[in-house]
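Participant: Mind folding the following:
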Amino acid sequence: MAERDFEARHLDTLDRDLGRYSNMELALSHAGRPVVGYGIAFVFVVLAGVVAAAVFGQTSNTFVVVIAAIFGAYMALNIGANDVANNMGPAVGANALTMGGAIVIAAVFESAGALIAGGDVVSTIAKGIIAPQDMHDPSTFIWAMMAALLSSALWVNLATWLGAPVSTTHSVVGGVMGAGVAAAGLGAVSWGTMGSIAASWVISPVLGGLIAAAFLWFIKSRVIYRDDKIAAARTWVPVLVGVMGGTFASYLVLKGLKKLVSIDLPGALGIGVLIGVLLWLAMIPVIRRQSEGLENRNKSLKILFGIPLIVSAALLSFAHGANDVANAVGPLAAIVQASSTGDFTQAVSIPYWVTVIGALGISFGLFLFGPKLIRVVGGQITKLNPMRAYCVALSAAITVIFASWLGLPVSSTHIAVGAIFGVGFFREWHSERRLRQMRLAVPDRPLLAPEERRRRKLVRRSHFLTIVAAWVITVPAAAGLSAVIFVVINALAS
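Facilitator: Next comes the predicted model:
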């Protein structure tokens, strides 16, 4: 009887698992209406052009800089609509944050990251993909950067409309490569760099998925399946919070605070270990007090992971704003420098007014168009609870640190979404394993029909195929579009 009750609860959970999607709050529904959203976005990109004209001054290249600022603002809007979902989606899907709360936190921390720690010096042409000297003259370079900026923005916009979280970094890389090939030929491309980027398409999501699955297995074996779950949580949750705190400390030092302080990987790891140990010790009495009076059930465990999950989402947003603002305004900064000085072969420092456009654009894009991708990442790939979402967030930070140590150019989008896939596929494997164990214990138990087994999959295959396909074609699609745009701009300019 007990086994039948367990199986009924187990199968009922699987039935409901993917059917729960969060509704956006009423306050955001008005802003999310297409006409209102597009209208606000249009006003923002126009204002970006006005600011560029006012700051840059009246020169022969003012019109070019204004158009570039408009394209940069458009790209920033698309980064906010697409990329930020990877940081906030797990917390929203786990019901640790409402959609409105997630958007407010993300907007604040994305902007803070961009304005405080962003604007670092970037290479002249997107991380050494194209040799600057092959551009021959400033005009060719400017048109190439303009084409790269517009093509990457258009591609990310299309991916958002399709509901596919893609790498904005890879979009910019593809745009620069395509424009560079159109301007200077295939020989201008650093194919070694492009090979490393292609390898990261596979390495980063697989690594993120494996790490997330490993942490979920640990939580299940050490906490969830223990007879006294609360006692186990008092032992292990402080350790897990300490691991998360230390990992994010190292992550922020490496990826989010490069402009403020320069620390190498061993130093960052040392800081992370110290902060992790201190946080572990500090959390022991906190978790003990928080767990008093809780029932010995899985639902009680979710409470203990809620605050760490919210903090991790905020820290991921800060680091993302610090790093990915350059995807929106790096080419714009290069155009500003080439237009004002004629120099396009040296490193480019991003002016503060350009960083402000990027920071505000990311925030506006998130507020106006972000909920769609947040829902996809947070609930439509696989069902997340605070424990699973914790594994996703921690995996994202660990994978970035590990990739930095290996020198791999990875995408935070690929890592976060790969971690969600890893959690979902681990749950499928674990559910099948438990059902097999039950059938061994009761040999005459009837088997589910193949159609029913497919229906109970815990990862939505349609989203999996759409997202993977979008990842694979991001660089070539952005490159092809950029090459076409460059040819058109160059023809019009001539």
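
Participant: make it CA atoms for all contacts and neighbour counts henceforth
Facilitator: Noted.

Participant: So what's the residue count around Pro409?
Facilitator: Neighbours of Pro409 under the rule other CA atoms under 10 Å: 21.

Participant: can you tell me the helix or strand for it?
Facilitator: Here Pro409 is covered by no helix or strand, with elements defined by DSSP states H and E.

Participant: Could you also give me the structure for this next sequence, so I can compare it with the first?
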Amino acid sequence: MDTTALLALVVVTALAFDFTNGFHDTANAMATSIATGALRPKAAVALSAVLNVLGAFLSLAVAATIASGIVEQDVVTLSVVFAGLTGGILWNLVTWYFGLPSSSSHALIGGLVGSVLVAAGTSGVIWSGLVSKVAVPAVVAPVAAGLVATCGTWLVYRITRGVARGDQQREFRWGQIGSASLVSLAHGTNDAQKTMGIIFLALIAGGQLDADDAVPLWVVIGCAGAIGLGTYLGGWRVIRTLGKGLTELEPPQGMAAETSSAAVILVSSHFGFPLSTTHVASGSIMGSGVGRRTPVRWSVARRMVVAWLVTLPAAAAVGAAAEGIQHALGGWAGTLVVLALLVAASLALFLRSRRTAVGHHNVNDDWAPDASPAQPTAAASAA
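Facilitator: The predicted structure is shown next:
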């Protein structure tokens, strides 16, 4: 396959991943506002989309980490990047189908690491960067966000204990709009940059850029637009799990959870950590339940944590398999086979999801006692 054509395919696939990142992670910013009624579902995803686009232009620190801090640039080829993106996209779609709020960031990094391992062996991975900038934040971030949300929720209810309940709920709904907007802006500063970093790697591998060049403006604009469009369409299955599945939320809890999420995400973006916004948002929501002493559905939380633990290795396995197919078949044939498999799997998941559709019309339906993110039919009424 011609290098230019392969580069174009990789860029389009990267933007497709960015799109899945958008609809998969809409829940991180807007699930609580939708669950408490602070925002109507369609208005919430529209607001989040706009702010994700704006946030993508605020910083490039995370893009630099993805481009140079996880794998060795000199072993990255266009086929390696394409294989890594395949792993990230498929894991995003699988977890979206099951309504599991897993990490798009870790899916992307896992897919890339898996493809590099097949292409260049263990020497192609910067293990110290993987541990310090991915693994450690993955453990620390949800715990930190949960603690901040717990304290914030307790303080909110403590300070407003003399306020009539109706007034309290009404005023905090307005506060939630601001805090949810801040999370959306923070999400754009962190997650859109991950795809920028991947495209930057592809441009270096394709001979279009040098490692010390700046990220081109068209890459920033393209990634901002793709994540914004995905966000607007809304990942309703995941929104439902975060908003209704973990705990029953009130507006004061929602504002506390969103504010703690935004703070942790913005700090990580400043230091260039490709943090999982999903881990942060989930930790914050659980913390808000603990802070108000609202029952947390720990069975749902356990399934989510399992998904978090297997995201990196699962996406890495898909990335490794995709690179293995390309290497075995060679040239354009291997790439086209992987592309065909990716399209077929994506279409199959989408068509299957329509059997138990979740959308703005039923995302706030009561959560059944036996509902599970792993059983979409139990989590939503049929469309």
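
Participant: So after superposing, what's the score?
Facilitator: The TM-score (TM-score structural alignment, normalised by the length of the second structure) is 0.78; 330 aligned residues with a CA RMSD of 2.6 Å.

Participant: what about the closest residue in space to Ala322 of the second structure that isn't next to it in sequence, distance to Leu15 of the second structure?
Facilitator: Using CA to CA, 6 or more residues apart in numbering and skipping the chain neighbours, the partner closest in space to Ala322 of the second structure is Ala83 (5.0 Å). Distance of Ala83 of the second structure to Leu15 of the second structure, given as CA to CA, to the nearest Å: 14 Å.

Participant: okay, the two: which has more neighbours?
Facilitator: Counted by other CA under 10 Å, Ala83 of the second structure and Leu15 do not tie: Ala83 has more neighbours, with 32 against 25.

Participant: that older thread, please list all residues in contact with the alignment partner in the first structure of the residue nearest to Ala322 of the second structure.
Facilitator: The equivalent of Ala83 of the second structure in the first structure is Ala147 (alignment by TM-score structural alignment). Contact analysis of Ala147 of the first structure by CA atoms under 8 Å, 6 or more residues apart in numbering lists 175-176, 179, 482-483, 485-486, 489.

Participant: swap the cut-off to 10 Å and go again
Facilitator: For Ala147 of the first structure, the residues meeting the contact criterion (CA atoms under 10 Å, 6 or more residues apart in numbering) are 68, 71, 141, 153, 175-176, 178-180, 331, 478-479, 481-490.

Participant: Please report how far it lies from Leu315 of the first structure.
Facilitator: Noted for Ala147 of the first structure: a distance of 33 Å to Leu315 of the first structure, by CA to CA.

Participant: Show the residue spans covered by the helices in the stretch 101-250 of the second structure.
Facilitator: 104-120, 127-130, 136-159, 165-205, 217-233, 236-240 (DSSP state H, counting those that start in this stretch).

Participant: quick one: buried residues of stretch 5-17 of the first structure?
Facilitator: Using 16 or more other CA atoms under 10 Å as the burial criterion, the residues of stretch 5-17 of the first structure that qualify are 14, 17.

Participant: in the second structure, what residues pair with it?
Facilitator: Aligned by TM-score structural alignment, stretch 5-17 of the first structure falls on no residue of the second structure.

Participant: Superposed on the first structure, what's the mean shift for stretch 10-23 of the second structure?
Facilitator: Superposed on the first structure, stretch 10-23 of the second structure shows a mean distance to its aligned partners of 1.4 Å (mean CA distance after the TM-score superposition for the first structure).

Participant: residues in the first structure aligned with that stretch?
Facilitator: The aligned range for stretch 10-23 of the second structure is 68-81, by TM-score structural alignment.

Participant: before we move on, back to that, out of the helices of the stretch 101-250 of the second structure, nearest to Val338 of the second structure?
Facilitator: For these, proximity to Val338 of the second structure was assessed by CA to CA; helix 104-120 is nearest, at 12.6 Å.

Participant: Specify, as a residue range, where that closest one falls in the first structure.
Facilitator: Alignment of helix 104-120 of the second structure against the first structure: residues 168-184, by TM-score structural alignment.
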